[in-house]
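Colleague: Just the structure for this:
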Amino acid sequence: MRNREFWDLVDEVFGRGYGRTLADDQMLTALGDRTAAQAIEAGVEPRVVWHALCDAMDVPDERRWGHDKFRQAPPPR
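Modeller: Here you go, the predicted structure:
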């Protein structure tokens, strides 16, 4: 996943306004108590950040990839 794809998914799944606020403000323990935006800026793999954000917000697997179900399969758990 590229950074652009991460931000596209944030906008699609959470809505542009709320998603950007969430990425800037929601502290994620899975990312070392950083926000998604801080983690992306620090070079954390966008896919890792995406899953941490979705896990924290209880986004079900079927909604994690937006409308394009074939965009990328979720990793095995």
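
Colleague: drop to CA atoms for contacts and neighbour counts, all remaining ones
Modeller: Fine.

Colleague: three-state assignment of the residue nearest to the spatial centre of the chain?
Modeller: Per C-alpha atoms, centre = their mean, the C-alpha nearest to the average position across the chain is that of W50, at 2.5 Å. At W50 the chain is in helix, as set by DSSP: H, G, I helix; E, B strand; the rest coil.

Colleague: thinking it is in contact with F6, fair?
Modeller: Yes: here W50 reaches F6: they are 6.7 Å apart, a contact under C-alpha atoms under 8 Å.

Colleague: For stretch 22-42, which outside residues touch it?
Modeller: Contact with stretch 22-42 is made by 3, 10, 46, 49-50, 52-53, 56, as judged by C-alpha atoms under 8 Å, 6 or more residues apart in numbering.

Colleague: Just the buried ones from these?
Modeller: Neighbour-count burial (16 or more other C-alpha atoms under 10 Å) applied to the contacts of stretch 22-42 gives 10, 46, 49-50, 52-53.

Colleague: Please provide the structure for the following sequence as well, for comparison with the first:
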Amino acid sequence: MRLSDFWDRMRRHFGEAYAESWARDYVIAELGGRTVTQALADGVAAKTVWRAVCKVTDVDAKLR
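Modeller: Predicted structure coming up:
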């Protein structure tokens, strides 16, 4: 998954204004206790991060 696709899905799920805030603030255990932003900065693949987001939120099946 390209990073641009990841952020497009984040914005579609959380909304334009909330996606980046959620990514900075919400800690996900499956990402080693990191936020989305931290995990991506540490080199975790966007697809892996997206799967973790899907597990902790109710992402529409179309976006999974």
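
Colleague: hmm, back to that, dump the buried ones among the contacts of stretch 22-42 of structure 1 into CSV; add distance to A39 of structure 1 as well.
Modeller: Listed next are those as CSV, based on distance: C-alpha to C-alpha, whole Å:
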residue, distance to A39 of structure 1
V10, 14
P46, 8
V49, 7
W50, 10
A52, 10
L53, 11
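
Colleague: Of the residues you listed, which pair is most distant in space?
Modeller: V10 and A52 (12.3 Å; C-alpha to C-alpha).

Colleague: overlap in contacts of these two?
Modeller: In contact with both V10 of structure 1 and A52: no residue, using C-alpha under 8 Å, 6+ apart.

Colleague: What lines up with the residue nearest to the centre of structure 1 in structure 2?
Modeller: Alignment note (TM-score structural alignment): W50 of structure 1 maps to W50 of structure 2.

Colleague: List the residues that contact that match.
Modeller: Going by C-alpha under 8 Å, 6+ apart, W50 of structure 2 touches F6.

Colleague: how near is I40 of structure 1 to F6 of structure 1?
Modeller: 9 Å (C-alpha to C-alpha, to the nearest Å).

Colleague: Which neighbours do the two have in common?
Modeller: Shared contacts of I40 of structure 1 and F6, defined by C-alpha under 8 Å, 6+ apart, are found at P46.

Colleague: mean offset of the host helix or strand of A39 of structure 1 relative to structure 2 (after superposition)
Modeller: Assigned by DSSP states H and E, A39 of structure 1 falls within helix 36-41. When structure 2 is superposed, helix 36-41 of structure 1 averages 0.7 Å from its matched positions, counting by mean C-alpha distance after the TM-score superposition for structure 1.
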